[in-house]
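A.B. asks: Got a predicted model here, sequence first, then my questions.
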Amino acid sequence: MTRIRSMVAAVAVTAALAGCSTSGTATPASAPTTTEVTVTTERNQPTSTTPTTTSSAAEPYVVGSTRVTGSTVRATYDVAIPQLSGGNPAVTAEFNESMRAALQDQIDNDYGNDFALSDGYSTGETHVGRRVISAEQITGWIAVPPGAHGNSLIATVTIDADTAQPISLGDAFTDLDAGLARLSDRAAAILPTTRAGESFERSGIEPTVANFANWTASPEGMKIHFGDYQVGSYSIGLVTITVPWTDLSDVLAPGMQAVLSS
């Protein structure tokens, strides 16, 4: 199975790296090597050796993590990524492979520097619904040798638990341009209530796939995850907003709201 498809169709990766040149030629990376597997709860806290589901809604899936370590010519990495066990084997396999592909995309990217990837400065969320599995992965990036400070990389994966297929923005909306325009409009209304404030960076919410690529599903609405510098200065950190499904119902593809809000 080609995991690059997941990057284009469903796995969104955004890197906002201040002061880093993007010129140069990327060096092929070796595949990540799993060195440790730890089953955890949805909050990524260690549990006993007996698998425990995260909630009644999450059964029979168990949210855990796998630590992936290794190095390439340009990068070293030691990152814990979300993984599933139990449930529909096809869904579990698609989710797990997509999360690995998301990390591999970060490893393979040419940031213009040698770099190291580690666990993020904050923890992403994993949502297990009746019909959807959706996760945010936050990875810490730092140049080697270190610069002024590190940055956060965001990757998201959303899997249809009915079909075991990734869900992209193009899948979510009947008309992608109309969907992006609605997300941009709602972000403009919501961001002033966040750390970004009234003076948020408007270029970060222009109706493009790149600006809204990092999204996850929740019962309340579509969560949009903005990376470092996307909607404001580095000091505000990462910003997440939730656009209620009621604000998107007329632009979502038929039946998609029932899946994504489960």
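C.D. replies: Yep, that arrived. Keep in mind it's a predicted model, so treat the numbers as computed, not measured.
A.B. asks: Please count neighbours and contacts with C-alpha atoms only from this point.
C.D. replies: Noted.
A.B. asks: For residue 176, give me its contacts.
C.D. replies: Contact partners of residue 176, counting by C-alpha atoms under 8 Å, 6 or more residues apart in numbering, are 169, 170.
A.B. asks: repeat for residue 83
C.D. replies: 63, 64, 65, 66, 92, 95, 96, 99.
A.B. asks: Test my guess that the last one contacts residue 157.
C.D. replies: Which is residue 99. Yes - in this structure, residue 99 is within contact of residue 157 by C-alpha atoms under 8 Å, at 6.8 Å.
A.B. asks: what about those two, which has more around it?
C.D. replies: Ranked by neighbour count (other C-alpha atoms under 10 Å), residue 99 and residue 157 place residue 157 first, with 31 against 26.
A.B. asks: Regarding the more buried one, which helix or strand does it belong to?
C.D. replies: strand 151-160 (DSSP states H and E).
A.B. asks: Repeat that for residue 190.
C.D. replies: Using DSSP H and E, residue 190 falls in helix 176-190.
A.B. asks: Next, the contact list for the most centrally placed residue in the chain, please.
C.D. replies: Centrality entry for the chain: nearest residue to the mean C-alpha point is residue 156, 1.9 Å, by C-alpha atoms, centre = their mean. Neighbouring residues of residue 156 by C-alpha under 8 Å, 6+ apart: 10-13, 99, 102, 134-137, 214-216.
A.B. asks: Below is an additional structure, to be compared with the one above:
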Amino acid sequence: MKTVVVIGALATAAVLTACGPDESPATRVSETPAAVTSTGASTTVAESPQASAFTATTVTMVGDYYRVDVPQVDGGTYVARFGFNRAIQDGVLQWIGHNSLPMDSVSSRDSQMVRIGTKVLSGHLIVTVYGDGAAHPNSFDLAQVTDIDTGKSITLSDLFTDLQQGLTTLSTQAEALVQQNPKATGYSKSLLTPVAEHFQTWVATPDGMRIYLGEIASHAAGNIDVTVPWSALDGVLKPGMRAVVSS
């Protein structure tokens, strides 16, 4: 089962000291430019031509019992860089603080994604934890979307004029897309009902809202994601929001 963390403006005091991304915290032991793909922790980056002021980086957060590579950005404006980087770091810290993981006996594999638009930054992180003797690994799934102008997180409530109408549209669109995915045969309809919990892990792409639904079918099928076109959400998006999230 996946663990989903809602990313927001957090001030977390957990296992690791939470410092700002532009300080020199103990959390940051290495920082390297993200490539399109890299060995080990896989990082992908998609960038619009106008957004060259930002670059994608990977920062390793370490403590006594864990080591997690997280997607970050460098350059650009301070408010956007700080808002995006801090939200992801705080999300990881919240997960660590809420889970007593036997990290001395597990290994983790990270998958990362960063997208840099002209008005929005998006990041996604999956940490897969393999425990000794466990039949299946557990995974932690985190996504962050930041408005470049304000540095604030864009939430589901920020997207839609009416949250419940937006969730209803997402539910209908997502289920139609899941039905087209042969990997999702036997998916659980109860995990696609119009409640925020089911759709809160998402990133903004030019084509649409990419939603990470998790293991809605079976563990063997893995994590399922769908991309709902922005055109399918035009009727429920707040005025001007499509121009931001599709940039």
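C.D. replies: Happy to help now that I have it. Predicted model only: the values in this text are computed from it and were never measured.
A.B. asks: Can you pull the TM-score for these?
C.D. replies: With the length set by TM-score structural alignment, normalised by the length of the second structure, the two chains reach a TM-score of 0.83; 226 aligned residues with a C-alpha RMSD of 2.5 Å.
A.B. asks: What ranges does the second structure have for its helices?
C.D. replies: Remark: helices assigned in the second structure by DSSP state H are 78-98, 156-159, 163-178, 241-245.
A.B. asks: Those: which one's closest to residue 224 of the second structure?
C.D. replies: Residue 224 of the second structure lies closest to helix 163-178 among the helices of the second structure, at 8.1 Å (C-alpha to C-alpha).
A.B. asks: Which part of the first structure matches the closest one?
C.D. replies: Helix 163-178 of the second structure lines up with residues 176-191 of the first structure when matched by TM-score structural alignment.
A.B. asks: Report the buried residues of the longest strand belonging to the first structure.
C.D. replies: Criterion DSSP state E: the longest strand present in the first structure is strand 132-144. By neighbour count on 16 or more other C-alpha atoms under 10 Å, the buried set for strand 132-144 of the first structure is 132, 133, 134, 135, 136, 137, 138, 139, 140, 141, 142, 143.
A.B. asks: could you give the angle of it to strand 151-160?
C.D. replies: Inter-element angle recorded for strand 132-144 of the first structure and strand 151-160: 160 degrees (by axes from the mean of the first three to the mean of the last three C-alpha atoms, to 10 degrees).
A.B. asks: mean offset of the helix holding residue 190 of the first structure relative to the second structure (after superposition)
C.D. replies: For helix 176-190 of the first structure, the mean deviation from the second structure after alignment is 0.7 Å (mean C-alpha distance after the TM-score superposition for the first structure).
A.B. asks: in that helix, what's buried?
C.D. replies: Quick answer for helix 176-190 of the first structure (16+ other C-alpha under 10 Å): 176, 177, 179, 180, 181, 182, 183, 184, 186, 187, 188, 190.
A.B. asks: cool, and stretch 181-197 of the second structure?
C.D. replies: 183, 184, 187, 191, 192, 193, 194, 195, 196.
A.B. asks: Closest to residue 28 of the second structure out of the residues you listed?
C.D. replies: Closest to residue 28 of the second structure, out of all of these and judged by C-alpha to C-alpha, is residue 196, at 32.2 Å.
A.B. asks: Against residue 84 of the second structure, how distant is the closest one?
C.D. replies: 21 Å (C-alpha to C-alpha, to the nearest Å).
A.B. asks: which residues of the second structure does the strand holding residue 157 of the first structure align to?
C.D. replies: If you align by TM-score structural alignment, strand 151-160 of the first structure falls on residues 138-147 of the second structure.
A.B. asks: Brilliant, that's me finished.
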